[in-house]
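S.K.: dropping a prediction and its sequence here:
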Amino acid sequence: MTSIADKRRAFRKLHESGCFVLPNPWDIGTTRYLEQAGFAALATTSAGYAFSRGRPDGAVGRDEMLAHIAELVAATDLPVNADFEAGYAADPAGVAESVALCVATGVAGLSIEDATGDAGAPLYALDAAVARVRAARGAIDAAGGGVVLTARAECYLVGRPDIAEVIARLTAYAQAGADCLYAPGIRTRAEISAVVEAVAPVPVNLLMPGALGFTVSDIAAMGVRRISVGSTLSRVAWGAFMAAVEEIRGPGGFETFRGAVPFAEINGLFRADADRRAG
């Protein structure tokens, strides 16, 4: 197995130039498939994991999420970035405690959101949000550094699609020690380019929640360093599952089964993977 230190060095190196895709598995099987598919790094998805447990996003507690993150880190030789939601605490000290526990799982990176979960005040005030990023940075540094800290401005996801506020928040988070910046919800070429240009040279992560009409090459040309897909791969899987169930439940057909991966193919893939790891 690749050492934790090597994974962290490799992940940080990916942020130095070019553009890479950071897909989001939600269990060991999807993690190992994505590793075999040739990706350079992976990221957890809080929503994808929650759905697999029959819960909505945000309903998984810190200890369970830490166990899930540790399981995926141990399942692959690739660097893993943790979707660590809002740090499972409101105050900076609590964020620091949670981040230290996340670092101990062996992650190569982690992200912290500025959303509060309160519909009446959906974002932390900027000063408080900056203090939370500083606390996360301090916890990472105290643990020996190496983990890439991504700070997220959740403006677009909480109904405040103000690109000026996004840029102001991301700029402040970079000054507070974030290594990578992320504004999930921005979708247009103008929005993406504005963020990239405003925070340069700090790397930017772009969320692809669906088909926005851009290819990886298009996104790279805009200056984005990292592309993640959040819960989208898990929702693609859920879409196929639900379509098959509806066909059985409704007309009583099985035509959707034509899209199933042959048993021998997927069984052989995981048998070969198990043999490789055992050898």
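M.R.: In hand now; what should we look at?

S.K.: only C-alpha atoms for contact and neighbour calcs from this point on.
M.R.: Fine.

S.K.: let's verify residue 47: helix, strand, or coil?
M.R.: In the three-state summary, residue 47 is assigned as helix, counting by DSSP: H, G, I helix; E, B strand; the rest coil.

S.K.: quick one, what contacts it?
M.R.: Residue 47 makes contacts with 56, 57, 58, 230, 231, as judged by Cα atoms under 8 Å, 6 or more residues apart in numbering.

S.K.: what does residue 233 give?
M.R.: Neighbouring residues of residue 233 by Cα under 8 Å, 6+ apart: 24, 25.

S.K.: state the distance from it to residue 136.
M.R.: The gap separating residue 233 from residue 136 is 28 Å, by Cα to Cα, to the nearest Å.

S.K.: out of the contacts of residue 47, which are inside strands?
M.R.: Among these, no member falls in strands (DSSP state E).

S.K.: CSV for the residues you listed, including distance to residue 252?
M.R.: As requested, these are exported to CSV (distance: Cα to Cα, whole Å):
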residue, distance to residue 252
56, 29
57, 32
58, 35
230, 33
231, 30
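
S.K.: ends of stretch 42-58, how far apart?
M.R.: When the termini of stretch 42-58 are compared using Cα to Cα, they are 20 Å apart.

S.K.: ugh, typo on my part, it should be stretch 37-44
M.R.: First-to-last residue span, stretch 37-44, Cα to Cα: 17 Å.

S.K.: then this one, side by side with the first:
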Amino acid sequence: MSKVDAFRALHRNRPPGDPLVLPGPWDAASARVFEEAGFPALATPSAGVAASLGYADGATPADEMFAAVARIARAVDVPVSADVEDGYGLAPKELVERVLQAGAVGCNLEDSRGGVLKDPREHAEFLAEVRSAAAGRLFVNARVDTFVHGDKDPGRAIERAALYVAAGADCVYPILAPAAVLPLLRSGIQGPLNALARLDGEGWAGPSPAGLGELGATRVTFGPGPQRRAAAALQGIADSLKE
């Protein structure tokens, strides 16, 4: 079985309360830690990678992002999905080839640019072209930014999701959707549903991954949370070295 087929299989037939948990490595070292911990696949966070490269979220040049993803994918044997933001303005065929050349088997593509939601039908057409160019070689996770840059209306998120699923998206990711609306989103969205688990200090700022699974999530990712917690731990080490 190819890595992309293995990655797709991980999303199928998930029982409630047992979502696919995908930690987000920001460099090769963190990727190896997650792999050695036993996670079956990984999903890079663009914000975490940006921080590791010294950029603000959304400011990483495409070449540097793809190079970082390549280092992560090369360091581990498990499948890696890459957050490639809004596609960096690349044509679908070039975007697909860049992701594949980096060694990733999946990608996140968000439906906003510069803090503004894209026209959902135009974005659906873009996703369809990506899907066609990939010819089954990539798992496409369509991020829905209604709860980040839109009016936070679950109905509008469902409408966008339906267009993206019809365009061939393998999974839909309504990032920052409140836990309370996940059951509604689950009932209105076909196929796998990605939810964000938020880390806070030493615990969860909201439901745990299992809790999100009970609410309808098929898979759970963490954004830059692990990288930020690691940075906080490193700050503690730095402070102790000064004493």
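M.R.: Perfect, I can see it now. The structure displayed is predicted, hence computed values, not measured ones.

S.K.: TM-score of the superposed pair?
M.R.: Once superposed, chain against chain, the TM-score is 0.90 (TM-score structural alignment, normalised by the length of the second structure); 235 aligned residues with a Cα RMSD of 1.8 Å.

S.K.: looking at the contacts of residue 47 of the first structure, which is nearest residue 162 of the first structure?
M.R.: residue 230 (21.6 Å; Cα to Cα).

S.K.: the closest one matches what in the second structure?
M.R.: Using TM-score structural alignment as the criterion, residue 230 of the first structure maps onto residue 223 of the second structure.

S.K.: where along the stretch 101-250 of the first structure do the helices fall?
M.R.: Listed in chain order, the helices found in the stretch 101-250 of the first structure under DSSP state H, counting those that start in this stretch are 126-142, 163-175, 189-199, 216-221, 232-249.

S.K.: chain center to the first one: distance?
M.R.: Spelled out, it's helix 126-142 of the first structure. The gap between the average C-alpha position of helix 126-142 of the first structure and the chain average comes to 19 Å, counting by Cα atoms, centre = their mean, to the nearest Å.

S.K.: also the second one?
M.R.: Helix 163-175 of the first structure has its average C-alpha position 20 Å from the chain's average C-alpha position, going by Cα atoms, centre = their mean.

S.K.: where in the second structure does it fall?
M.R.: On the second structure, the counterpart of helix 163-175 of the first structure by TM-score structural alignment is residues 154-166.

S.K.: what about the residue nearest to residue 21 of the second structure when sequence neighbours are not counted, how many residues close to it?
M.R.: If you skip the residues right next to it in sequence, residue 21 of the second structure has residue 220 as its closest partner in space, 5.0 Å away by Cα to Cα, 6 or more residues apart in numbering. If you count neighbours by other Cα atoms under 10 Å, residue 220 of the second structure ends up with 25.

S.K.: same thing with the one 3 residues further on?
M.R.: One way to gauge burial is a neighbour count; for residue 223 of the second structure, by other Cα under 10 Å, it gives 24.

S.K.: any idea how far the match of residue 230 of the first structure lies from residue 55 of the second structure?
M.R.: Using Cα to Cα, residue 223 of the second structure is found at 16 Å from residue 55 of the second structure.

S.K.: again with residue 218 of the second structure
M.R.: When residue 218 of the second structure is compared with residue 55 of the second structure (using Cα to Cα), they lie 31 Å apart.

S.K.: so for the two, which residue has more residues nearby?
M.R.: Set side by side, residue 218 of the second structure and residue 55 give different neighbour counts by other Cα under 10 Å, the larger being at residue 218 (29 against 14).

S.K.: show the contacting residues for the more buried one.
M.R.: Counting by Cα under 8 Å, 6+ apart, residue 218 of the second structure makes contact with 11, 14, 18, 19, 20, 192, 193, 194, 195.

S.K.: again, but for residue 71 of the second structure
M.R.: 27, 28, 102.

S.K.: am I right that it falls within a helix?
M.R.: Yes: with three-state DSSP as the criterion, residue 71 of the second structure is part of a helix.

S.K.: need the counterpart of it in the first structure.
M.R.: Looking across to the first structure (by TM-score structural alignment), residue 71 of the second structure lines up with residue 71.

S.K.: and residue 184 of the second structure, by the same measure?
M.R.: Aligned by TM-score structural alignment, residue 184 of the second structure pairs with residue 194 of the first structure.

S.K.: quick check: that match vs residue 92 of the first structure, distance?
M.R.: The separation that residue 194 of the first structure has from residue 92 of the first structure, given Cα to Cα, amounts to 29 Å.

S.K.: those two: who's more crowded?
M.R.: Neighbours per residue, other Cα under 10 Å: of residue 194 of the first structure and residue 92, the larger number sits with residue 92, 19 against 15.

S.K.: what's the neighbour count on the nearest residue to that one once chain neighbours are set aside?
M.R.: Sequence neighbours aside, residue 132 is the residue nearest to residue 92 of the first structure in space, at 4.6 Å (criterion: Cα to Cα, 6+ apart). Residues within reach of residue 132 of the first structure, counting by other Cα under 10 Å, total 29.

S.K.: and the aligned partner of residue 132 of the first structure in the second structure, how close does it get to residue 119 of the second structure?
M.R.: Under the alignment defined by TM-score structural alignment, residue 132 of the first structure corresponds to residue 126 in the second structure. Here the criterion is Cα to Cα. By it, residue 126 of the second structure lies 11 Å from residue 119 of the second structure.

S.K.: repeat that for residue 22 of the second structure.
M.R.: Here the criterion is Cα to Cα. By it, residue 22 of the second structure lies 29 Å from residue 119 of the second structure.

S.K.: identify the residues contacting the closest residue to residue 217 of the second structure other than its chain neighbours.
M.R.: Ranked by Cα to Cα, 6+ apart and with sequence neighbours excluded, the top spatial neighbour of residue 217 of the second structure is residue 193, at 5.2 Å. Residues in contact with residue 193 of the second structure, defined by Cα under 8 Å, 6+ apart, are 171, 172, 173, 186, 216, 217, 218, 219.
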